[in-house]
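>>> make a model of this:
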Amino acid sequence: MALDLRRFLKEGDGVWWGQAGAEATPLVDALLDQVSEIGPVWAFTGLSLNRRLRELPPELHMLSYGAMGELRAVAAAGRLDVVPAHYSVLPRLFAEHTLPTDVGLVQLSPPGPDGLCSFGIGPDYAGDAARHTRVLVGEINRRMPRTIGTPGIALSDLAAHVETDRPLPSVPERAPDEVDRAIAGHVAELVDDGDTLQMGVGSLPTAILDGLTDHVDLGFHGGMITDSVVRLVERGVLTGRRKEIDPGTVVTGAAIGSSALYEAVGDLPCEFRPASYTHNPRVLGRLSTLVAINSALAVDLTGQVGSEVSGGRYLGGIGGQADFSGAAARTGALSVIALRSTAGGLSTIVPQLPEGIVTTARADVDAVVTEHGIAMLRGCPLAQRGHRIAAVAAPEHRESLLKDLHGAGA
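All right, here's what the predicted structure looks like:
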């Protein structure tokens, strides 16, 4: 039977829960069933896989750092407020109680020999938010793997909990296509043996990681891992031997992928850390081998990156792109933006970013990579950047881009 959340939440309170496979879905469903009796409540989550959010009760007001997963439908209905924040700032926003901290709904592993429950595959912002939350309500899922890296939670720290035995929701890998593999081939040229990688999820990151099998002693430090990371570990490519910090260890905040990934994480040389560590600029500044590889929706002719506007709609989702790109460009090895040259028949290389919204500054981009090649921008004067970037645009769009460039006097 579902918990009675009315014991812990009152009108005007704020509640948060974890994201993706770490969502405490039975507790969120209980909230959706009971919020009409509680009254207006603010709620924060990240990437959601809960289809019930598509029909949001009028009393629930949603906040997020981006319209991802099922939150896209919430945003389309005008029911989502997006907080345009770097992922590294989320811990501070919870500490200051700017984001909801009255109640946290957490999915945890069963207690281990130390009596503590683990955040499993999703400490990311939850591991930080929990420290500043008045009431924690838990789902203890027998299938949530125990992981190390983030302090655990005792059952006595929970105001209430339910026990479940349900599979974690999987996110199938999208198979890379020829364009993805062409981009991956160019990116592989930029990665040196011993580099420490950061990248996200999707068919392009999968292609990039799968294209690095000839490299040696790569490391990983990022916000999430996928099945392709496990494959590199199993092949002996991702060893982390040369990492300046956390040598021999994959450092991540979350795992997003298949059931096989979730079953493997407990046996990997992997630490699951909260965002206050994975995205901390002081931590990232110690990784001189950091190669940040991020994607984008658009790049302009000066190298500015846009990742928040799609189809004329603001979706947010800054995430850790600027955190990692900035660190890699300033104190690491290389900051790479990799993207397809077209989307929906339109050029992703543009004279100006949609709505003028810049996600990552041009000073934090060392290279732009498409299937047509590499535009090296580190140390490149502004007057030359447009020509280099236009050269990796889709051939059918280059002439018009150069006309715009010359019209601007570059």
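>>> from here on, just use CA atoms for contacts and neighbour counts.
OK.
>>> wait, residue 124 sits on residue 277?
No - with contact defined as CA atoms under 8 Å, residue 124 does not reach residue 277; the gap is 9.1 Å.
>>> those two: who's more crowded?
Neighbour count, other CA atoms under 10 Å: between residue 124 and residue 277, residue 124 has more, with 30 against 23.
>>> what sits against the closest residue to residue 88 other than its chain neighbours?
Distances taken as CA to CA, 6 or more residues apart in numbering place residue 279 nearest to residue 88, at 5.0 Å, with adjacent residues excluded. Contacts for residue 279 (CA atoms under 8 Å, 6 or more residues apart in numbering) come out as 87-88, 222-223, 320, 323-324.
>>> return the subset of those residues lying in helices.
Using DSSP state H, the members of those that fall within helices are 323-324.
>>> out of the contacts of residue 279, which is nearest to residue 384?
Lowest distance from residue 384 to those (CA to CA) belongs to residue 324, with 25.1 Å.
>>> alongside the first, I'd like the structure of this one:
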Amino acid sequence: MPSGSEIFEDASAIADAIISRVGKRIVLALPLGLGKPNHMVNALVERAIADPSISLQIFTALTLEVPRVSSELERRFMGPVLKRLFEGYPDLVYADALHAGTLPANIQVNEFFMQAGKWLNSPRQQQNYISANYTHALRYVLQTNVNVVGQLVAPSQARDRFSLSCNPDISVDLLEARRQGRADFIFAGETNTELPYMGGTAEIGASEFDLLLDSAKLQFPLFAPPREPVSPADYAIGHHVASLVPDGGTLQIGIGSIGDAVGQSLVLRHRDNAAFRQTLEKLGGVGPERDLFDEGLYGASEMLVECFIDLIEAGVVKREVDGVLVHGGFFLGSRSFYRKLREVEPTLRAKIAMVPVAFVNDLHGEEDRKRAARKGARFVNTAMMATLTGAVISDGLEDGRVVSGVGGQYNFVAQAFALEDARSVITLRATRHKDGETMSNIVWSYGHTTIPRHLRDIVVTEYGVADLRGKTDGEVVAAMLCIADSRFQEELLAKAKRAGKIAGSYEIPERHRHNTPAHVRKGLADAQKKGLLPLFPFGSDFSDVEQELMPALGRLRNAGRGELIGLALRGGPETAAARACLERMGFAAPSRLKERIYRRLILAAMAEVDGQTSTT
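I've put the predicted structure just below:
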């Protein structure tokens, strides 16, 4: 390390050094998600809690928290899983204090993207939320007059080079702003040897650091959320999306089970084209792109999602741009994902380039080069709801509360319109379940919008594709009705007719009047029997028994009170698989009435789920 950098082995010591250098008014910028230097942040927060004269403002996004469990079933199922995945991970003190209502007023946390649903019932965090496109976060950080930037970094063996690894997203541009004299801050790093060492733009010299926390005793396991199971609805969506992606094109995918479904559907299209085509036809798919990937895809994605590695290995992502297969702004994933990135052959790792988010989310800067590279782009992002006239709701509720944030979704929608042959693909499940009630995610109108209807493009549900670009309102309403769940189509149609947005004589075509979960399961049945659509297509952190349990527990979670009573009365057979599941949940030999009821509920739910599978 150069003589100008101070190295610390104690988190409290580096916190004291920061206060000594900048004073008691600290404006601290932290990367979103995985890149937070937890020990350093906790030490600063603890100093500010102990000393009210310290003013600490934290500007960040996506504060990662270990999932909290509430119900008895959740505790029994997730308790051992959370212990396996998160033991040793240091919780962020400010998040715990915010939940407890004990964070003092001299500490303020401003986020521009929240972990989904975590702060819905926190008036303080709802008021401190900053609504921003991901590409605008940099300018807002600079406007705060940030005086400390902290980041978790991967060290080289010689400690002469370091990698911003998971989060070059804004940090690269912040450091450049400091070099240009547009910002004046202390750059404080914390090393973590589990972080994959990503080179290229993400690599910086030791001289960039003013302060560095580098201690073997403070190494901690990276935050690694378990992968989500991929549902039949997700797979149907994935197949429809995969039929929209042209060979030789460009791909962006968001996080979550729908993203995994898209990835697996692309792999299936390439590796077992006949099965892909057959399944797509059974689902009523109309997408024009069904051939194998000859030239292959190039990835330009805000988030380097896990399935990009699998897409590379499958030969789907193989079109290089300047020697790179995928450009990504940040990553977050499972332990196996981090291990893959650490252990991947160096020449392949060099083809996975971590870059500033402004590079992937925007066309500004080297625009001609970006336009040439991003041919046939398909930007795939997930929404919570959409209106019949094509507006998209992804980040907030009608009453103004924020669920998550805009992030980069608007960036990619705008980019899809700016590029000659690009399309924005918004995916959403047609329905959701709450308190035993099924509700439509396609609505007539909603009091909040993330993507306005004048930027409507392609919307995909498990029931098909609605191509909305350049269409009249009447045509858009008709297209959206065709991908809505049939249980809600007539009500939605009636509202559109009352508003005069579709002809009074219009009728939904017969071929779109059978949009039901049973129709989706039937369309996927053959592929599922062949093992082509696994619950976890790219690996899982759950055991085989836990995976067996998940569909049944999901059924119970979505059931209403009346349904639960019926399931408890009905019960189910105690098969060998069921016995293993009961053992895992601690209900093999129930001693209390409540445990016996839970036992019957699990058996009934397992029997019901198995019955659905066997009859499709």
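>>> can you put the contacts of residue 279 of structure 1 in a markdown table and add neighbour count?
Converted to a markdown table, those look like this (neighbours: other CA atoms under 10 Å):
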| residue | neighbour count |
| --- | --- |
| 87 | 25 |
| 88 | 22 |
| 222 | 25 |
| 223 | 27 |
| 320 | 23 |
| 323 | 22 |
| 324 | 32 |
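>>> could the contacts of residue 279 of structure 1 go into CSV alongside distance to residue 141 of structure 1?
Shown next, in CSV, are those (distance: CA to CA, whole Å):
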residue, distance to residue 141 of structure 1
87, 27
88, 28
222, 25
223, 23
320, 28
323, 32
324, 32
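>>> just give me the closest of the contacts of residue 279 of structure 1 to residue 66 of structure 1.
Among those, and counting by CA to CA, the member closest to residue 66 of structure 1 is residue 87, at 10.6 Å.
>>> the closest one maps to what in structure 2?
Superposed on structure 2 with TM-score structural alignment, residue 87 of structure 1 falls opposite residue 134.
>>> quickly note the distance from that match to residue 367 of structure 2.
Distance, residue 134 of structure 2 to residue 367 of structure 2, using CA to CA, to the nearest Å: 19 Å.
>>> could you do residue 474 of structure 2 as well?
Applying CA to CA to residue 474 of structure 2 and residue 367 of structure 2 gives a distance of 36 Å.
>>> out of those two, which sits in the more crowded spot?
With neighbours defined as other CA under 10 Å, residue 474 of structure 2 and residue 367 compare such that residue 474 has more, 16 against 12.
>>> for structure 1, which segments count as helices?
For structure 1, the helices defined by DSSP H occupy 25-38, 71-76, 90-95, 124-129, 178-190, 203-210, 227-234, 259-264, 275-278, 281-284, 321-330, 382-390, 395-407.
>>> same list (those helices) but as TSV, adding distance to residue 117 of structure 1.
Output for these, formatted as TSV (distance: least, CA to CA, whole Å):
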stretch	distance to residue 117 of structure 1
helix 25-38	17
helix 71-76	28
helix 90-95	21
helix 124-129	12
helix 178-190	39
helix 203-210	31
helix 227-234	24
helix 259-264	16
helix 275-278	19
helix 281-284	26
helix 321-330	30
helix 382-390	49
helix 395-407	54
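>>> just confirm residue 258 of structure 1 contacts residue 227, I think it does.
Yes - counting by CA under 8 Å, residue 227 is a contact partner of residue 258 of structure 1 at 6.9 Å.
>>> tell me the residues of structure 1 aligned with stretch 564-576 of structure 2.
Going by TM-score structural alignment, stretch 564-576 of structure 2 sits over no part of structure 1.
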